[in-house]
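[1] 3D model of this:
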Amino acid sequence: MADLLVQSGGQLVPLKDCFWVLTDTNGCAFGSTIGTSAVDEETAHRELTDRKRDRDRQTRQGWMVQLLTGEQWKQEAMPCFLGRCEHRKPAA
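    Purely as a prediction, here's the structure:
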């Protein structure tokens, strides 16, 4: 079976090498799932947030689900999950 490919940054990347990531309005990652768990943002959002009312609230508040390559995930999402991102640091 052939890999499903997606375009990211002008390159074709296998979906299995990507991650769906749920981010708040500041860009801080709150959830992640492997790329093959969904074929679009709406399905990925359902995977990441069980209750419809919570998904609707997140959407209203400007949260986003985006597809990241493995390298993008390491740079953008992993620091959030490790508590090392700039998003959650208290204001001085």
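[2] Every contact and neighbour count from this point should use C-alpha atoms.
    Noted.
[3] Name the nearest residue to the residue nearest in space to the middle of the chain, sequence neighbours excluded.
    Residue closest to the average C-alpha location in the chain (CA atoms, centre = their mean): residue 21, at 1.0 Å. Once flanking residues are discounted, residue 21 sits nearest to residue 32: 4.4 Å by CA to CA, 6 or more residues apart in numbering.
[4] Could you also give me the structure for this second sequence? I'd like to compare it with the first:
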Amino acid sequence: MAGFWIRINPDGCVDGSVHEKFVGPLAEDAHKEFTPRVADRRREAAQGWRHELVDHAEWDRRAKPCLIGQCQHRKAAS
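    Prediction:
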């Protein structure tokens, strides 16, 4: 599946996205793309940051609202 890696913060809000073909097939590859330093990746993993591979329909449903500032996560935080 050629999809999108989405970066999800501990609150469940999508914080970033990158196409799989630019990063690779593994979640570790996506995490390295967003967070180059090993120590920072370890800290983020402990805090609950996640990286998931999704198709275009799932990206539209989950990532797009967060990335354009119209998700329920941001509304709940305000």
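[5] Using the three-state scheme, assign the residue nearest to residue 21 of structure 1.
    Per DSSP: H, G, I helix; E, B strand; the rest coil, the secondary structure class of residue 32 of structure 1 is strand.
[6] swap in residue 62 of structure 1?
    Assignment for residue 62 of structure 1 (three-state DSSP): coil.
[7] nearest spatial neighbour of it, skipping sequence neighbours?
    Nearest in space to residue 62 of structure 1, with sequence neighbours left out and distances taken as CA to CA, 6+ apart, is residue 25 at 5.5 Å.
[8] Show me the helices in structure 1, by range?
    For structure 1, helices defined by DSSP state H occupy the ranges 41-48, 52-60, 70-72, 78-81.
[9] Next, the buried residues of the second one.
    Using 16 or more other CA atoms under 10 Å as the burial criterion, the residues of helix 52-60 of structure 1 that qualify are 55, 58.
[10] compared with structure 2, how much does that helix deviate?
    Compared with structure 2 after fitting, helix 52-60 of structure 1 deviates on average by 1.2 Å (mean CA distance after the TM-score superposition for structure 1).
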